[in-house]
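sequence and predicted structure, then a few things I'm wondering about:
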Amino acid sequence: MFIYNAWYIAAEPAELNDGRIVGRVLLGKRIALYRGDSGQLVAFEDACPHRKAPLSLGTVVGDGVRCAYHGAEFGADGRCIKVPGQKAVPPKAVVNTYPVIERHGYIWVWLGDNQAGADESSIPDGFWVSGEPSWIGGYGHMESIKADYRIINDNLFDITHAEFVHPESFGGQEVQFYRNARPGSEFVDRGMSFEIGANSIRFRVHAAALGDEGGPLWRSMLAQSHGEEEWDEPIDFRMEVIWWPPCYTSFHISVRPMGKPEAEPVEIYNLHAAVPETTRSSHYFYRSVRNYGDASMNAAFIDAASFVFNQDKPILEGQQEVLGERDLLQTDPISFSGDRLPLEGRRILERLLAAERVER
């Protein structure tokens, strides 16, 4: 079920500050991540080859790590360079290493084949905004969730659930357009268009005059940007959503006062990464950035993100409890009119999985 030939978000850069080593499970593999004294990023298998103690419990020494159990030291290339109390170092004392890079405000790890030739093109280009200083509020937010990453992908694709799960924020009538989506690349008033690519899915929602029937979050964006308590007039609302396999989704929301196409848009990017931990759990990385306001607004956005996440979490974890070890599609579920794009995403994942099986 895992696609290994892809870059996965593994940590926030701040998690590696002050010589800290992060131990994290990705795709069922235990990984230790740290930044050496020179600034070099390193990703090890999180197990000392001596007695399998987690190296994430150790100490950064130079660009290497000292195991917390018996003091063996490993260089950034994974080779043991010192064993206390003896001159000879066992030639097999080597730890697996993984390619690791910092991009778009995140630490990414490659766990697939042909590691020396890992292709950075699988890093979703739409995530550039999360590391761009000109966008405000690039705080990190990570949660653990006991659900298959594919269930989380499905949830992000299916905005119709917002009408019932998130009515306080973005669950207005605009999400109903999703049920009657049509192929296309343009914004359609009171409608939704979508494009299915080889390795992406994109859809657009538009309402030229969205009033109280829309989600309250969109009007509050305009109110905040203008320093007002409320925005009572209808707005011009646009949303573009892009998904990149295996687990990355970007929501770009743009609002203006109704009938003022010349006005500078008020914009938010919400970025989601449902990184597989195991077959039944995921690391959920979330980031929201905007083109208005200042850092004083960040705390409110963090609280809002947590509120929304905690509305989704019990439903997704409940699904996983019902499914157990089964994949959703193995249960022959019924389909609704809003299910097309989640199913198209599943097809893309299956194609990529099949390609990896052939390569192996």
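Yep, it's here.

alpha carbons only for contacts and neighbour counts from here, please
Noted.

what's in contact with stretch 113-133?
Stretch 113-133 has contacts (C-alpha atoms under 8 Å, 6 or more residues apart in numbering) with 4-8, 98-99, 103-106, 110, 135, 138, 244, 248, 250, 269, 271, 287-289.

can you rerun that using 7 Å?
Residues from elsewhere that reach stretch 113-133, judged by C-alpha atoms under 7 Å, 6 or more residues apart in numbering: N5, A6, W7, P99, H104, G105, W135, G138, W244, S250, V289.

want to compare, so here's the second one:
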Amino acid sequence: MTRTSMQFPMNGEFVTNCWYVAAWDHELIDGRKLARTILEKPVLIYKGASGQYVALDDRCCHRAAPLSMGRIEGDDVRCMYHGMKFDPSGKCIQIPGQDRIPPKLGVRSYPVVERNHLVWIWMGDPALADPDLIVDYEPLGDPNWRGIPCYMHYDANWVLIVDNLSDFAHLAFVHTNTLGGSEEYAYTTKPVAIERLEDGFRVERWHMNADAPPFHKKVIADKTAKVDRRNIGRMVTPGIFFLETMFTPAGSGAETGKIVNARQYRNCQYMTPETRRSTHFFWNYLHDFDLDNPNIALSLRDSLIEGFNEDKAIIEAQQVILEADPEFNLLAIGADAALSHFRWLLNKMKDAERAGGTAPVQPTRSGERVPA
């Protein structure tokens, strides 16, 4: 990869020694079993009776029957083909009608941790699975923020979603009537800061004295007032994105640090590869005003679904084109500085794993506040 051309990664390589989001915690309530392919591996995820989260290879070692078709018994799972039972470590602990259990009988288990309603999984070397490397997002657990956790599935490689998130200019054209507001956004605004960080990047962009975009108009009283809008995007490798958005009355001085009558949003997005051509996409769009009105969160969720479906249509169309010619080089323009840096970091992480080391991923500790 160079700074001017970006070959699309179609070879199925994944960074494995890092934490990926596997589920929202509400997907595992009431004894539910979740079958989810992650990094092209079939995984069963469930919450045991003790409250322990468990992630196992979703294939019984006997005849490859899906354990997700099995039965949860306490913290264990029983395969409902021949009745073999496995504990959370993946060890077979019972075979009906057979007293001796060969030590080799078992399935792979994966480290799994719940933080702020997100269930994280480590698909690589379990000895390297340090929970302190999980990037906590404070607004998810803060009562001063309200939102609705959501999930989407993309029939596209996850890096294409990262590309989409890396440049706010696409808001003007893809989301003219939803999240962006007008094509003017692309012409009259430029990033005021692009920071290349050792775990990703940070981009800040302002749009001054503009009409509020449609999604914001739906949840405010004065729909005609001009606003100053700030977006701060923070990407953390390999696939975490945080967006901090603020609207203030036009001319109120927010760009100088004078924050009055602000309406703020916090958006967290997590891209987890399902396969080399499909992606699990987890997100939540939170707000800090009118918290006693549940319709705000519902409206924002619906607006984001509308906007993400606009992205999805383009990204999945890109996937089809790039699959037809995986050697096609994507040429960079000035707005691609952040995503070019991201791809450079991603290749660096892959090289580190191929060399037998730990990929230098997610150095942001869980105690830090993100986005910066």
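Noted; the coordinates are in hand. Worth saying up front: this structure is predicted, and the values here are computed from it rather than measured.

which pair in the contacts of stretch 113-133 of structure 1 spans the largest distance?
N5 and W135 (30.3 Å; C-alpha to C-alpha).

what does H283 of structure 1 align to in structure 2?
When structure 2 is aligned by TM-score structural alignment, the residue opposite H283 of structure 1 is H280.

so G140 of structure 1 is in contact with V289, correct?
No. Applying C-alpha atoms under 7 Å, one finds G140 of structure 1 not in contact with V289, separated by 10.4 Å.

just to revisit the earlier point, pretty sure the match of H283 of structure 1 is in contact with M152, am I right?
Yes. If you go by C-alpha under 7 Å, H280 of structure 2 and M152 touch, sitting 6.4 Å apart.

can you show me the helices along the stretch 201-350 of structure 2?
With DSSP state H, counting those that start in this stretch, the ranges of helices along the stretch 201-350 of structure 2 come out as 214-217, 294-324, 337-354.

in CSV: the ones you listed, plus distance to E73 of structure 2 and mean neighbour count.
Formatted as CSV, these follow (distance: least, C-alpha to C-alpha, whole Å; neighbours: other C-alpha atoms under 10 Å):
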stretch, distance to E73 of structure 2, mean neighbour count
helix 214-217, 46, 19
helix 294-324, 36, 16
helix 337-354, 37, 19
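
relative to A49 of structure 2, which of those helices is closest?
Across the helices of the stretch 201-350 of structure 2, closest to A49 of structure 2 is helix 294-324 (C-alpha to C-alpha), at 31.6 Å.

compared with structure 1, how much does the closest one deviate?
Once fitted to structure 1, helix 294-324 of structure 2 is off its aligned match by 1.6 Å on average (mean C-alpha distance after the TM-score superposition for structure 1).

from the contact counts, what lies against that helix?
Helices and strands touching helix 294-324 of structure 2, by 3 or more C-alpha pairs under 7 Å, 6 or more residues apart in numbering; DSSP states H and E: there are none.

make sure A65 of structure 2 is actually in contact with D57.
No. Using C-alpha under 7 Å, A65 of structure 2 makes no contact with D57, being 10.9 Å away.

between those two, point out the one with more neighbours.
Neighbour totals were compared for A65 of structure 2 and D57, and D57 leads with 23 against 16 (other C-alpha atoms under 10 Å).

contact partners for the residue mapped onto that one from structure 1?
Matched across to structure 1, D57 of structure 2 falls on E45, judged by TM-score structural alignment. When contacts are counted by C-alpha under 7 Å, 6+ apart, E45 of structure 1 touches R30, I31, A32, V95, N96, T97.

let's see 10 Å
By C-alpha atoms under 10 Å, 6 or more residues apart in numbering, E45 of structure 1 lies in contact with 23-25, 29-33, 54-56, 78, 94-98.

what of A305 of structure 1?
H141, N270, Y286, R287, S288, A299.

name the member of these with the most neighbours.
S288 (25 neighbours).

ok, the closest residue to that one other than its chain neighbours to R290 of structure 1 distance?
Nearest non-adjacent residue to S288 of structure 1, counting by C-alpha to C-alpha, 6 or more residues apart in numbering: N270, 4.5 Å away. As judged by C-alpha to C-alpha, to the nearest Å, N270 of structure 1 and R290 of structure 1 stand 9 Å apart.

now the common contact residues for the two.
The contact lists of N270 of structure 1 and R290 share V129, S130, H252, I253, where a contact means C-alpha under 10 Å, 6+ apart.

returning to what we had before: quick one: the match of H283 of structure 1 and Y154 touch, right?
Yes. Using C-alpha atoms under 10 Å, H280 of structure 2 is in contact with Y154, at 6.6 Å.

so between those two, which is more surrounded?
H280 (24 against 20).
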